[in-house]
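Student: Here is a sequence together with a model predicted from it:
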Amino acid sequence: MSITGALSNAMQGLQAAGRGSEVIAANISNALTPGYGMRILELSSNASSTNGGVMISGVGRQMNDSLAQDKRLAEAANANASALHGIYTTIENIIGSPDEPTSITAQMAALETDLITAASRPDAPERLSAAVGSARNLANSFVKASKTLQEARTNADRTIGIQVDRLNSALSQVHSLNKMITKSQVQGNQNHALVDQRQMLIDEISVLVPVRTVPRDNGQVALYSSGGVILLDSTAAEVSFDKTNTVTPYHDVDAGTLSGITVNGYPIGTASDNGGLSGGSIAAQFKIRDDIAVEAQGQLDALARDLIERFQDPAVDLTLGATSPGLFTDNGGAFDPADEIGIARRLSLNAAVDPKQGGEAWRLRDGLLAASTGDVGDGAQLNRLVDALTLSRPSASGIFSGGMYSAIDLTSTITSHYAVKRDSAENTLSFNAAQVSELTERLLGDGVDSDQELQKLMLVEQAFAANARMLQTVDELMQTVLGL
């Protein structure tokens, strides 16, 4: 080999070593960067030179696309499960168990206890006042629970609006990156950073709506939802949703009082299990707004109706007429079975027995419409109130319609129903979280291995030193020749 050939090969080797160290440094610094694909320096022999040598062919990007796809779908399922677990936990807490003082179950048990206590000493004003206080607290707990459910629906509606805006923005950015990647590829430039950025956006989109990527010409990709909706292919789809400021028990998507979702102007099913955009965070918010919270409100209304009807019966309070409101009222009036929706939020204590509304606690003992006090030692009326609360009667509405329940049994049954729902949601969330964790570890394992990159760096250092030694040797030879 000539001195010129040796010098050329050494210079090529130094260039390859320098580029290799840059690639290794980029890999190590981005080892935990989301969407980053490991860079690989591609080298080949310099066939164009009679002296051989090394040539830098380019820098490749390595990513396990199949594993990345599985991870995206798992993250979407996890986001969906997390939102559903949250709403079931909220519902379980507001209905609650007897050991939670602010729960409806505990307030119902407190009313029963205080009525029994008052019936044992009907002449004791403080016992009557305590029973009235328990009844007021129970009514207030229904109102608070109903407000909490409607706030959950309102928040879900607001979250859908925010997430749809983010979805549109991300789709537009992926579309722009598609064009930039194509332009870069046509010009023969490296576009790995653009692909990384696109990967991050696709991962973000998939949490909102699970998507699958389909390769297109010139480095572009198309995005399809798992439900078959085209979100990006040549152009980005326009997803539309109209937010509602406040959601009430009367708002319903089927009645047109709540917005559904459209893609390029076409309505898309919002069912969490089989809708066009099912499986992700957006679908979970629709399920909360249109299914879970609506059902829970229905059970709460059924429970409130049962409570009102128990004490509205003239056989329980002999002073009442056929249309008179009982101990618990529908916003001060008698309950109308045709107007059950939202009754839990309108539930109130009859003003006749509530000192805070100008009433008198003794009417709990003598009758709601009694004009004056009767025999202070007569506990018959209070005993009838206790019997009304503990009587097993058929539930007129709700998921347990037709069954025979006392008030406390009906409350406990509904509590158990949502405890099972919450437990199931928790198990699903745990499974999905474990799946995301496992896939993340596997993806990281297939990605940048810092130890392996450091080993590569040591080899690069050795190659650099060898080529530097070659240059030094060539220099010594040149000095020798010049000295002859």
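Tutor: Right, received. Where do you want to start? Residues are numbered from 1 along each chain as shown.
Student: only C-alpha atoms for contact and neighbour calcs from this point on.
Tutor: Noted.
Student: what about residue 231, which SS state?
Tutor: Here residue 231 is recorded as strand under DSSP: H, G, I helix; E, B strand; the rest coil.
Student: Could you confirm residue 61 falls within a helix?
Tutor: No - Residue 61 is assigned strand when assessed by three-state DSSP, not a helix.
Student: Identify the residues contacting it.
Tutor: The contact partners of residue 61, by CA atoms under 8 Å, 6 or more residues apart in numbering, come to 37-40, 192.
Student: what's the answer for residue 29, then?
Tutor: Residues in contact with residue 29 (CA under 8 Å, 6+ apart): none are found.
Student: before we move on, back to that, put the buried members of the contacts of residue 61 into a PyMOL selection.
Tutor: Selection of buried members from the contacts of residue 61 for PyMOL, criterion 16 or more other CA atoms under 10 Å:
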select buried, resi 37+38+39+192
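Student: try this one side by side with the last:
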Amino acid sequence: MSLSAAMKTAQSSFSNVGLQSAVASKNIANASNPAYARRAAILATATSGATVVETQRAQNEALLKQNLLSISKASGQDTLLAGLTQMKMMLGGEDYELAPSTYLAKLRDNLQTFADKPNEVSLAETVVSDAIDVANSLNSTSLSLQKMRAEADADINTGVVELNRLLKEFRAYNDKVKQSTAAGAVDNDALDQRDKLLTEISSIVGVTTVTRTNNDLALYTSDGTVLFETVERSVTFAPTTTYTATVDGNQVLIDGVPVQAGAGGNTSARGSLAALLQLRDHTAPTFQAQLDEISRGLINMFSEDVAGTSLDGLFMRNGVAVGDDLGVDAVVPGLATVIKVNPAVITSQGGNAMLLRDGINATFNIDDNASFSELLNSYATAFETPVTFDPAAAIDTDGTILAFSTGSVGWLEEIRSAASTAGDDKNALLARTQEALQNVTAVSLDEELALLLDLEQSYKASAKLVAAVDEMITALLQAAG
């Protein structure tokens, strides 16, 4: 090897070590950055020895796509479970002590006790107090449900705003990737940012990717709607600030196509938007329908038949639209919000609790008999008499009111339990997918530090080669001199 060739080899080695050290240093600096993919300086043989020809970015398209799918599934499931847990807390948590069924059971028991001792005023007051608890439970749960729907609507609006922002940012980095690829280069930093944006987008809406010319990405939702294709598509939503049982929320539109709500406890939702739509438009309204049916049943059970006309008895409604027929086996939307106890039997409002025994709208206890219990026994019997409920409530359509109210709790617990189990499964899958992807793309400090040690040795060897060449040149000059 000539002295000039040796110098060129040493210079090439110094250049390679410098470039490789820069890449390793950048890897170490970003070791804690989950959006950073490891870089590697690739060497190739040249006339003057090895040379760095490119910096490759670690990636695995199959794992990335699986990770995006897992993120969207886990996000949708977690969003649904959070809403169902909130609904459970409305009923008092694990023991459901604030559920209408709990208060109904207490009302039934004390009503039977009053029927056995119809001359006890204190028992009458207890029954009225229990009835007030039932009405308050229905009122508060119904109002909490509508508040939850309004919160879900606000979260949907926040998600839509964020999704539009992410898509605009995605376009900027996607354009950088296309431009660099077309120029024969690779913008690894832009690729990192683009993949990071993809994970954030997938937590809001399920997304699939299609790679096109110059590494251009097109994005589609899980149901095939175009989300991004050269330019971002418009995602629109008109929020509704106030919700009642009769108010329906607006749709989320992606490029004019409605986003489909999730379904089931093990929800089909991909991303938080679909799960929020499921809570707002399906889960909460179904539970509201159950509360409304309980209210309709109570008003009918305790109504009084006066001259062939059914009049409100212990329970009555206030504010329901004229024309709603409680005698028809159909949900009266919002009835649970306005059901109340008849003021005629509330002592603090100038009423008389004993009218529950004697009759509110007419005197059934004509002889003012202290042992009169005909009305009270009919109410107790009504608790054991099956009635027909609207199928829209999604539980048994034929049964006692107590069984129906208990079934409502069971319905919520069943769907929440399914959501919890599915959430564990989907989050476990996400953790494994992320781990597999990180194993391919993440920076290992041990590996990078080991590489730096190797580069140090390479640098020392090159330095020795330069020193040897220097000595030989010096010796030649001295010999010639």
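Tutor: Right, received. Where do you want to start? Source: prediction; values computed, not measured.
Student: if we can go back for a sec, sitting in helices, which of the contacts of residue 61 of structure 1 do you find?
Tutor: Assigned to helices by DSSP state H, the following of the contacts of residue 61 of structure 1 qualify: residue 192.
Student: Just flag the most distant two among the contacts of residue 61 of structure 1.
Tutor: Greatest spatial distance in the contacts of residue 61 of structure 1: 40 and 192, 11.1 Å, computed using CA to CA.
Student: what residues do the two have in common as contacts?
Tutor: With contacts defined as CA under 8 Å, 6+ apart, the residues shared by residue 40 of structure 1 and residue 192 are 60-61.
Student: could you say which helix or strand contains the residue lying closest to residue 394 of structure 2 once chain neighbours are set aside?
Tutor: Leaving aside its chain neighbours, residue 394 of structure 2 sits nearest to residue 286 (7.0 Å; criterion: CA to CA, 6 or more residues apart in numbering). According to DSSP states H and E, residue 286 of structure 2 maps onto helix 284-301.
Student: Just the helices from the stretch 251-400 of structure 1, written as ranges.
Tutor: Assigned helices in the stretch 251-400 of structure 1, in chain order: 281-287, 293-312, 343-346, 363-366, 380-390 (criterion: DSSP state H, counting those that start in this stretch).
Student: Check those for me and report the most buried one.
Tutor: With neighbours taken as mean count of other CA atoms under 10 Å, these reach their highest mean count in helix 281-287, at a mean of 27.
Student: what's near enough to touch residue 442 of structure 1?
Tutor: When contacts are counted by CA under 8 Å, 6+ apart, residue 442 of structure 1 touches residue 67.
Student: mind checking how far residue 443 of structure 2 is from residue 64 of structure 2?
Tutor: 16 Å (CA to CA, to the nearest Å).
Student: Looking at the two, which has the bigger crowd around it?
Tutor: Counted by other CA atoms under 10 Å, residue 443 of structure 2 and residue 64 do not tie: residue 443 has more neighbours, with 25 against 18.
Student: and that one, helix, strand or coil?
Tutor: Per three-state DSSP, residue 443 of structure 2 ends up coil.
Student: Could you check how far it is from residue 188 of structure 2?
Tutor: Residue 443 of structure 2 is 15 Å from residue 188 of structure 2, by CA to CA.
Student: Now do the contacts for the residue nearest the centre of structure 2.
Tutor: In structure 2, the residue lying closest to the centroid (CA atoms, centre = their mean) is residue 79, at 1.4 Å. Residue 79 of structure 2 makes contacts with 272, 275-276, as judged by CA under 8 Å, 6+ apart.
Student: counterpart of it in structure 1?
Tutor: Using TM-score structural alignment, the equivalent of residue 79 of structure 2 in structure 1 is residue 83.
Student: ok, now residue 418 of structure 2?
Tutor: Aligned by TM-score structural alignment, residue 418 of structure 2 pairs with residue 424 of structure 1.
Student: Could you do residue 109 of structure 2 as well?
Tutor: Using TM-score structural alignment, the equivalent of residue 109 of structure 2 in structure 1 is residue 113.
Student: ok, how many other residues are close to that match?
Tutor: Neighbour count for residue 113 of structure 1, taken as other CA under 10 Å: 15.
Student: same deal with the one 5 residues further on?
Tutor: Residues contacting residue 118 of structure 1 under the criterion other CA under 10 Å number 25.
Student: For it, give me its contacts.
Tutor: For residue 118 of structure 1, the contact set (CA under 8 Å, 6+ apart) comprises 124, 127-128, 131, 382.
Student: Can I get the buried part of the residues you listed as one PyMOL selection?
Tutor: Buried subset of those, written as a PyMOL selection, criterion 16+ other CA under 10 Å:
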select buried, resi 127+128+131+382
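Student: Scan structure 2 for its longest helix.
Tutor: When structure 2 is parsed with DSSP H, its longest helix is helix 121-182.
Student: the strands in the stretch 1-150 of structure 2, which residues?
Tutor: With strands called from DSSP state E, counting those that start in this stretch, the stretch 1-150 of structure 2 shows them at 39-46, 49-57.
Student: should've said the stretch 351-484 of structure 1
Tutor: 393-394, 404-405.
Student: The first one maps to which residues in structure 2?
Tutor: In this case it means strand 393-394 of structure 1. Counting by TM-score structural alignment, strand 393-394 of structure 1 lines up with residues 387-388 of structure 2.
Student: Please list the outside residues in contact with that stretch.
Tutor: 297, 329, 397-401.
Student: give the contact list for residue 118 of structure 2.
Tutor: Residue 118 of structure 2 makes contacts with 124, 357, 370-373, as judged by CA under 8 Å, 6+ apart.
Student: how about it, what's its partner in structure 1?
Tutor: So residue 118 of structure 2 corresponds to residue 122, using TM-score structural alignment.
Student: hang on, isn't residue 107 of structure 1 packed against residue 136?
Tutor: No - judged on CA atoms under 8 Å, residue 107 of structure 1 makes no contact with residue 136 at a distance of 9.5 Å.
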